[in-house]
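Chemist: take a look and give me a structure for this.
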Amino acid sequence: MVMATTASTAAHTSLASVTLEVADPGAARRFYSAFGVDTYIRLRASEAHSTGFRGFTLALTVSGPATVDSFVGAAAAAGATVLKPAAKSLWGYGGVVQAPDGTIWKIATSAKKDSGPATREIDEVVLLIGVQDVKATKEFYVGLGLSVAKSFGGKYAEFTPGHASPIKLALYKRRALAKDLGVPADGTGSHRIVLGGTAGAFTDQDGFAWEPAASLAPTPS
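Modeler: So this is what the prediction gives:
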């Protein structure tokens, strides 16, 4: 396990940005624009070694099944691999895709029937990071100033989003997250994601790196 390190454990932080590390930023930018999520993420060139499950997913909550299908279809048409075709479940309707750069995205709705036509609107984006010990990691982030919005024992925790970020941060057991996404839980190397925060640079217990959000340049258009 990677030991958590902080510049100042007393500093207050919140998630302000999410940067994906990709081999080809230009190609990734074109994909994410076609997918319809380019305004939620930043991109950075990286050749960091990474194999298998990277330990996280970005989850989109949308209004209904037709909108889920719209996003899954747009991703597939732009080059994504469909890991789980959109389908009904006990909790609603959803599907899972993997972008050409390797990032896994889940698109879901709690609605089982459409109340209107498909849209390209996203109601919520959640960054789910897979961790070994949800309770310990939750306490680590609470110590850095994040506020818990939802918590279900040692299985799941969700933090109140900061004003600067359109993305919520949540914790899930790594193996449970991989199972939900339909991929093996094993993986090595870089997570290929950097979180921008309002505190100093640090790395949490599971190796997820944070850096000051102010140091991140805007994604070129």
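Chemist: alpha carbons only for contacts and neighbour counts from here, please
Modeler: Noted.
Chemist: tell me how far stretch 58-72 lies from the chain's centre.
Modeler: 15 Å (CA atoms, centre = their mean, to the nearest Å).
Chemist: same question for stretch 204-211.
Modeler: The answer for stretch 204-211 is 14 Å, by CA atoms, centre = their mean.
Chemist: first to last residue in that stretch, what's the distance?
Modeler: End-to-end distance of stretch 204-211 (CA to CA, to the nearest Å): 12 Å.
Chemist: again with stretch 84-103
Modeler: For stretch 84-103, the first-to-last residue distance is 14 Å (CA to CA).
Chemist: pull out the buried residues from it.
Modeler: Neighbour counts over stretch 84-103 (16 or more other CA atoms under 10 Å) mark 84, 86, 88, 93-103 as buried.
Chemist: sequence B follows; please return its structure for comparison with A:
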Amino acid sequence: MATTASTAAVTSLASVTLEVADLPSARRFYRAFGVDTYVGLRASEAPSTGFRGFTLALTVSRPSIVDGFLGAAVDAGATVLKPAAKSFWGYSGVVQAPDGTIWKIATSEKKDTGPDTREIDEVVLLVGVEDVKATKEFYVGRGLTVAKSFGGKYAEFAAGQSSPVKLALYKRRALAKDLGVPVDGTGSHRVVLGGTAEAFTDPDGFAWQPAA
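Modeler: Purely as a prediction, here's the structure:
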């Protein structure tokens, strides 16, 4: 979609809505997981197979909190895609919710310095795209402000005052590899991004709608 001077600016991501097949079950899961205040839910039967092209990432302060969120997710019905483990970057694990959404919980710390407080420092909607630079420019043209950028590999936008979730871009293939899933996927992304502008779709097929 071309961006013109008359296009209403988005300025920031205001909300994230997951489209789920079983709304009551999804509500129960996200309450138990402890992230229900960060995402909205709505019923959808849109066909979707394989990798949906995004993940929601929780950044927390220490490994015990990573373990706490992963345990809560699994107890509520999530599937482990990557068990929690130390890496060069810190400590993290990946799970897939019963509705199909993939969640990564991570900390830059490798040693515990306290108990599991279940506190979240940051939530990022990480979108897998074919061309990070092109999609970044598309969003800059729509009014978003770049907070971090690493060439054609990663871009992160500044969060709005009303949004609990940041938007970031990552190469689709690299994102799938990081999450431990095959890159292939078809059909709906099963996520709707809320903004301050009119409805539009980005170059990778992610739909935006005016936030409620």
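Chemist: identify the farthest-apart pair in the buried residues of stretch 84-103 of structure 1.
Modeler: Using CA to CA, these span at most 27.2 Å, a distance reached by 88 and 101.
Chemist: quick one: stretch 113-126 of structure 2 aligns where in structure 1?
Modeler: Structural correspondence for stretch 113-126 of structure 2: residues 115-128 of structure 1, per TM-score structural alignment.
Chemist: any residues touching that stretch, and which ones?
Modeler: Residues outside stretch 115-128 of structure 1 that contact it (CA atoms under 8 Å, 6 or more residues apart in numbering) are 36, 56-67, 70-71, 166-172.
Chemist: the residues you listed in helices, which ones?
Modeler: Members of the contacts of stretch 115-128 of structure 1 lying in helices (criterion: DSSP state H): 65, 66, 67, 70, 71.
Chemist: so what's the residue count around the counterpart of residue 170 of structure 2 in structure 1?
Modeler: Residue 170 of structure 2 maps onto residue 172 in structure 1, with residues paired by TM-score structural alignment. Neighbours of residue 172 of structure 1 under the rule other CA atoms under 10 Å: 25.
Chemist: kindly report the same for the one 10 residues further on.
Modeler: Using other CA under 10 Å as the criterion, residue 182 of structure 1 is surrounded by 12 other residues.
Chemist: and residue 64 of structure 2, by the same measure?
Modeler: Look at residue 64 of structure 2: counted by other CA under 10 Å, it has 21 neighbours.
Chemist: give the contact list for it.
Modeler: Per CA under 8 Å, 6+ apart, neighbours of residue 64 of structure 2: 112, 114, 115, 116.
Chemist: what about structure 1, which of those hold up?
Modeler: Retained contacts for the contacts of residue 64 of structure 2 in structure 1, judged by both residues aligned by TM-score structural alignment, their matches' CA atoms under 8 Å, are 112, 115, 116.
Chemist: looking at those residues, which one is closest to residue 23 of structure 2?
Modeler: residue 116 (28.9 Å).
Chemist: any idea how far residue 60 of structure 2 is from that closest one?
Modeler: Taken as CA to CA, the span from residue 116 of structure 2 to residue 60 of structure 2 is 10 Å.
Chemist: between the two, tell me which one has more neighbours.
Modeler: Neighbour count, other CA under 10 Å: between residue 116 of structure 2 and residue 60, residue 60 has more, with 24 against 17.
Chemist: so where is stretch 56-63 of structure 2 in structure 1?
Modeler: Alignment of stretch 56-63 of structure 2 against structure 1: residues 58-65, by TM-score structural alignment.
Chemist: who touches that stretch?
Modeler: By CA under 8 Å, 6+ apart, stretch 58-65 of structure 1 touches 68, 93-94, 104-115, 118, 121-128.
Chemist: can you select the buried ones from the residues you listed in PyMOL?
Modeler: Selection of buried members from these for PyMOL, criterion 16+ other CA under 10 Å:
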select buried, resi 68+93+94+104+105+106+107+108+109+110+111+112+118+122+125+126+127+128
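Chemist: so which of the contacts of stretch 58-65 of structure 1 are in helices?
Modeler: Mapping those onto helices (DSSP H) picks out residue 68.
Chemist: cross the contacts of stretch 58-65 of structure 1 against strands and list the overlap.
Modeler: When these are checked against strands (DSSP state E), the matches are 93-94, 104-109, 124-128.
Chemist: quick one: buried residues of stretch 163-182 of structure 2?
Modeler: Buried residues in stretch 163-182 of structure 2, counted by 16+ other CA under 10 Å: 163-173, 175-176, 179.
Chemist: so which residues of structure 2 form helices?
Modeler: Going by DSSP H, structure 2 shows helices at 23-33, 63-75, 132-141, 172-179.
Chemist: now, the contacts of stretch 115-128 of structure 1 that are in strands?
Modeler: Counting by DSSP E, the contacts of stretch 115-128 of structure 1 place 56, 57, 58, 59, 60, 61, 167, 168, 169, 170, 171, 172 in strands.
Chemist: among these, which one sits closest to residue 18 of structure 1?
Modeler: Nearest member of those to residue 18 of structure 1, counting by CA to CA, is residue 167, at 8.1 Å.
Chemist: what's the match for residue 153 of structure 2 in structure 1?
Modeler: Alignment note (TM-score structural alignment): residue 153 of structure 2 maps to residue 155 of structure 1.
Chemist: surely that match meets residue 174?
Modeler: No: counting by CA atoms under 8 Å, residue 155 of structure 1 stays clear of residue 174, with 9.8 Å between them.
Chemist: okay, how far is it across the match of stretch 56-63 of structure 2, tip to tip?
Modeler: Using CA to CA, one end of stretch 58-65 of structure 1 lies 18 Å from the other.
Chemist: perfect, that will be all.
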